[in-house]
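In: any chance you could fold what I've pasted below:
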Amino acid sequence: MSTNKTLTFSRRAFMRTSSLAGGGMLIGFNLFQACKPKAAPPIDLAQLNYNDFNAFIQIADNGAVTIFSPNPEIGQGVKTSMPMIIAEELDVAWKDVYVKQGVLDTENYTRQVAGGSQSIRQGWDALRQTGATAKQMLVNAAAAKWGVDASELKVSEGVITNAAGETLGYGDVVREAALLEVPEDVALKEPKDYKIIGKDASNVDIDKIVTGKPLFGLDYKVDGMVYAAVVRPPAFGHKLISFDDTEARSMSGVVDIFKIGDKVRGLLEEDPSFSSKISSSDKVVVVANSTWQALKAKEAIKAEWEEDTTIESTEEHDKILTDLLDGDSFETPRSDGDIKKGFAQADDILERTYESPFLPHNCMEPMNFFANVTEEKVHLAGPIQTPAWKAGLVAKMLGREEGDIYLEMTRMGGGFGRRLYGDFVIEAAEISNHIKKPVKVVYSREDDMQTGVYRPAIKYRIKAGIKDGKITAYHLKEAAINDNMYGLIPNFFPAGAIENYQVDMAKYDSNITTGAWRAPYTNFLAFAEQSFFDELAELMEVDKIQLRLDLLDKVKPEEDERIQYSPERMKDVIKMAVEKSGWGSKPKNVHQGFVNYYCHNTHVAEVADVEIENGEPVVKKITCVVDCGIVVNPLGALNQIEGGVIDGVGHSMYGELEFKDGKPLANNFDRYRLIRMKEAPIVETYFIENEYSPTGLGEPTLPPAGGAVANAFKAATGNRLYKQPFTKTPELLKVQEKEIIG
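Out: Next up, the predicted model:
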């Protein structure tokens, strides 16, 4: 079963149609009908008399329901979808629900984290239980009021009805219900009875976003607040020797200039696990009355730095990673059978190496955070993916109790893993503690690109042995700068499908800070492995799709608990992708590339359609099939899927950050290439319908995109790609002569 959620008149189609309208505009909707001059003003929630039903739900005497969304909102839509789950089981009308962002509350909430595409998956059962429990207590209160058994009552959209047809709204019984004992066992709805889950819901913040209301960290302000800009080392590994702030101190609006770093360095020396992503170097802080004044004064600081003797350059990293792959200093998180024996007995062996560069996160909203350290409490506010972790680090740095930390989460203008690491939170707290004022730290784009946390450069070497037309040995070797995801990839496909299978990992410890970048590690590995499978199929002279299906037939998760994916669910997305993409039946000028992949608990298959324009391949369309279990908000899910695909296409095509002597060679968008609107393909999305619990969606569609494009480029040009970004080797994007003749 499937549901095609593709929009029939997309923004891209609108823009293209507009450009063809003879200089005019062809508008696909009536603008004036969208205006509602008689619309009732929004309810002033502050004036309502609320009862705190629990940490998630407030119900007012007039029946208005406010649901708190506990997790950070990073653009993945959880501020909409998590309250939808509660509202479904609470049985209220979604149109009558108001949503607020929750603050950090480790007593009442669990896993207040935006990372790993796990918010909905991890919260699914608890959120349903929360809504259902509150509903049962309201029903019990109504039953007591009427003197009847609770089982006789019915509920619909916040109205409780008895057998006689009498009704009570939630607001009529909320006070009594809040005093009742919390029931231990409550009934949860069957998916067939859902009224909210599975229906499109607009982003709850959309009105504020389009009208510019304060939502983001950069919007956050309090009376008496000052602004801080920080002079950081010009290259990784450098240390501050001295600085001259004479000119800066004379500039307008400057409040103070001083050095920080002692507190963080002391903690790192005492406990290296404090945070590996926070620099131990001293930094110079400029505090001013505005962001602009702070940034301008920062430029006037004359700092002297001690240079690191370690060479941290792209060329050196390239050699280091190759040497690691050629060496034998590996950790082996998974080894099945005997790969040496498998390769020794093979009729054919295919071995390929794949390369990826460092990537910055480049969130639209630069890093920023607010702090106000007082004797009574430490008030923090801003965009952070890991609020509890950062609150704990701040408490440790300042020698405070964690209960002293009050942390508000603002909406984030992008995160992609960068805001997992709260170097900017630590800076804000240390600065406020020094000046005894409320302060906001604001990074420039250059600050974040030059001294950020990056996706590590990685090389993969994959080797497969073929015996009697079957893959009998498979060896994956990873060499990475800094980080290895030991638990992430060894048990993904094709683990369990090949008798002799081994994954080895090695790393080089660099001064350059690296960390999670949207869909960590799989964001590149999917391209490498899926390109390799296509090349294997060509060597074996077998159908590319059938090769994958045959491998999946061999996987027995019931016999190997390490296997994290479902072969049956993977086969379902493969088969639907073949059907919906018109695989193998497109006109000769359309070249297709196929990929199937599993990550973040979700199964995905993608097909890229590529056409040749001016002798080069152009990505026109991606057909994407997703099995993410129950889809809570289809509209939000589409946004995540399409954004992930386009992000995957763009970074595999263009993304690259090179280093020389520990310094990035790009520090803004004038030198760092992102995908442009005209280059983004149409994304056609299909869901596998089932009743499995929801799985991740923010990341799983990004990794397969690069592989689908690479395989389609091979079909179009005859050239196989082994290095990202693909434009790094432009000669391989040219069509081979025989292909042109054909």
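In: only C-alpha atoms from now on, for both contacts and neighbour counts.
Out: Fine.
In: who's in contact with stretch 400-416?
Out: Applying Cα atoms under 8 Å, 6 or more residues apart in numbering, the contact partners of stretch 400-416 are 72-75, 101-104, 215-217, 361, 363-366, 376-385, 387, 391-392, 395, 516-518.
In: and this one, so I can compare the two:
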Amino acid sequence: MAASKPMTFSRRSFLKSSALASGGMIIGFNLFNACKADVKPPVDLSQLNYNDFNAFIKISEEGKVTIFSPNPEIGQGVKTSMPMLIAEELDVAWEDVYVQQGKLDTENYKRQVAGGSQSIRYSWEPLRQTGATAKQMLVNAAAARWGVDASECSVSEGVITNANGETLGYGDVVAEAAILEVPEEVTLKDPKDFKIIGKGKGNVDIDKIITGKPLFGLDYKEEGMLYACVLRPPAFGQVLESFDAEAAKALPGVVDVITIGQKIRDYRAQGKSNWTMAMSDTDKVVVIGKTTWDAMKGKKAIKASWKTETPLESTETHNQALLDLLNGNTFNTRRKDGNVKNAFANADKIIERVYEAPFLPHNTMEPMNFFANVTPEKVHLVGPTQTPEAAANVVADLLGRDIKDIQVEMTRMGGGFGRRLYDDFVYEAVEISNTIKKPIKMVSSREDDMTTGVYRPSTKYKIAASIKDGKLTGYHLKEACVNGNMYGLIPNFFPAGAIANYQVDTVSYKSNITTGAWRAPYTNFLASAEQSFFDELAEALGMDRVQLHMDLLDNVKQNPEANIEYSPDRLQAVLKLAVEKSNWGNTEEGVYQGLSVYYCHNSHVAEVADITMENGIPNVKRVTCAVDCGIVVNPLGAMNQAKGGVIDGIGHALYSDFGFNNGVPQSNNFNTYQLIRMGQTPKVDVHFIENNIDPTGLGEPTLPPIGAAVANAIYKATGKRLTKQPYMSNMNVENSVVG
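Out: Now for the predicted structure:
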């Protein structure tokens, strides 16, 4: 047996050591450093000294660049992709870029919002212009030092070169450049010259995420900070009547028990309202603790009495109310082309379906939380919000403070999906801190999030179409929605412009249950309903499913006054690509395919789902997804977003259900509310249309179409049309009326 060979490591080779339950020790080390003890660690760009250049950019003497990402990061990748836009036009090496989350700054930044898949779309030119302007100023400074014309200089990866071959790094001239006059016009790169945009870049926070570094709202701490847990009404429609806090106050670690709610009542009494205030103004009991656990235990010890102030609603109540509204005559007509009534009166056949979707919670990985420290000098706010500016404005009003006193710092968010558009958790934290005059962090549990939150509204659609002489002659879409959809149903998406007689009507049922935007607002279920309906229409017309869409889109192209938001050419292109890549219609035996094509959030998507039936249960094996979102800024991040949207959409369409009984949510954690499991996720193949069109949305557009693709595949396998989500709970539901 050969003698063992001694090994040597430097201290930095060790990443961590931790005790095992068995009493042993596991030691991890950096393999590359262990093999080469003299390898220098990478430069920590965050520790360099930087000179301010503008609100977006700082440059160090070493030529390294800090780029601030202004928009909230909820996992959609903007903290990586938005700095890529600046770095591209600034012409620096991505390896020399350090990215830092920007604070709320309404003077320098615009639209600091994470919602609607619009961050890159709105920032595409402004951020590139920021980088190009800074680059030009740096070149101008170098040219002035050399005494040459700036047009004689070139730049590559942060190094400026003149015609004589002399070079200066950005760090050499940053101080001079920063005081130069800002050029009025700059030239942006042609897409063919991009070096960073279009190249896959890893998440700039990935190392910190996987090593557990503090990035998220729940990670944030300050010296002397206390923790607060809020006891809210157990049912929608109830208010606080009385409470006994003696048992809670007796617990170790509980500092105080207070009530909040007056600030919101005062705000609303002034006739003010804000769409981010999805919360009741009843009194709530707050337990203040030294730790989160102290506050949570204290909250459980509170004995509270609640009284009913408004009707306590149940799922059955909503279902019947929405059906009554669909069958009624009171609607808001959003669009009316031609004469649907006449088309139906003269039809050979009318096909009608009702599609139903339940309430859904957002279920972000990180429950709601926020830090607030209200002092006479300022109001310091830190945490995960998708709408920091809206939050700051309301806080200023709530406290009667100047908006300049409100300082908002954004943390990375463990998911948003629309829930963090609503800043109720911010206002609670502010009122708590203002009451006890100490810094606090309000922390919600998973149960708090699921039972006292904001929900996707329960919605029903009635869709009817008329057929005459084998042609589609009329289309009538009716929506009945609890509290109405956030934006109202937008009527200018497909099939608008494709059918001469086309009408869209909406009606709302008012409820005391708080509802709001949920990933891909309103289209998340509308796409499932409409694209399932078109699958049935194709069958009724005796047409190929793909050809029906192609023909309808050809109709749009022949109608110059169609008044539409989508591009028929781009929708046809993604449909063709999905058909090609999925091997549509030529699968092996036992594999059933369903198709869906949709436009939303300014992007065009087509998807094909392949399923098999195993013991009578549908199993989604593969999804082929074709996307036209314009120029893909970060292909790696884009691929993740597209796949994530597909998987999220499958999970909620098949499994997720949520309801109320006398105002009380019927699920409060994942033991009773099903999200998609890893073993249920299919292989997802994503294909992007390559073009030089400005980027559009990607965080949401791949979710809406998938529900219909799966439902249409299940129909192929079983002969059953699924119209009610979640599909797995309603496999035997039929509500078709064909006449």
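In: spatially central residue for structure 2, please.
Out: F417 (4.1 Å; Cα atoms, centre = their mean).
In: part of a helix, is E478 of structure 1?
Out: No. Using DSSP: H, G, I helix; E, B strand; the rest coil, the secondary structure at E478 of structure 1 is strand, not a helix.
In: let me see the contact set for it.
Out: L325, I458, K459, Y460, R461, V503, D504, M505, A506.
In: next step: those restricted to helices.
Out: Cross-referencing these against helices under DSSP state H gives L325.
In: need the contacts of E478 of structure 1 in a markdown table with neighbour count and distance to G266 of structure 1, can you?
Out: As requested, these are exported to a markdown table (neighbours: other Cα atoms under 10 Å; distance: Cα to Cα, whole Å):
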| residue | neighbour count | distance to G266 of structure 1 |
| --- | --- | --- |
| L325 | 23 | 36 |
| I458 | 25 | 32 |
| K459 | 25 | 35 |
| Y460 | 25 | 37 |
| R461 | 20 | 40 |
| V503 | 22 | 38 |
| D504 | 22 | 36 |
| M505 | 23 | 32 |
| A506 | 21 | 30 |
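In: among the contacts of E478 of structure 1, which two are most distant?
Out: Greatest spacing in the contacts of E478 of structure 1, by Cα to Cα: I458 and V503 (14.7 Å).
In: please enumerate the helices of the stretch 51-200 of structure 2.
Out: 78-90, 119-146, 170-177 (DSSP state H, counting those that start in this stretch).
In: what lies in contact with stretch 379-387 of structure 2?
Out: Contacts to stretch 379-387 of structure 2, defined as Cα under 8 Å, 6+ apart, come from residues 72, 74, 112-115, 216-218, 220, 368-374, 405-413, 416, 418, 420-423.
In: switch to 7 Å and redo it
Out: Stretch 379-387 of structure 2 is contacted from outside by 72, 112-115, 217, 369-374, 405-413, 420-421, 423, using Cα atoms under 7 Å, 6 or more residues apart in numbering.
In: before we move on, what about stretch 271-285 of structure 1?
Out: Applying Cα under 7 Å, 6+ apart, the contact partners of stretch 271-285 of structure 1 are 228-232, 239-240, 257-261, 264-265, 267-268, 393, 421, 423, 513.
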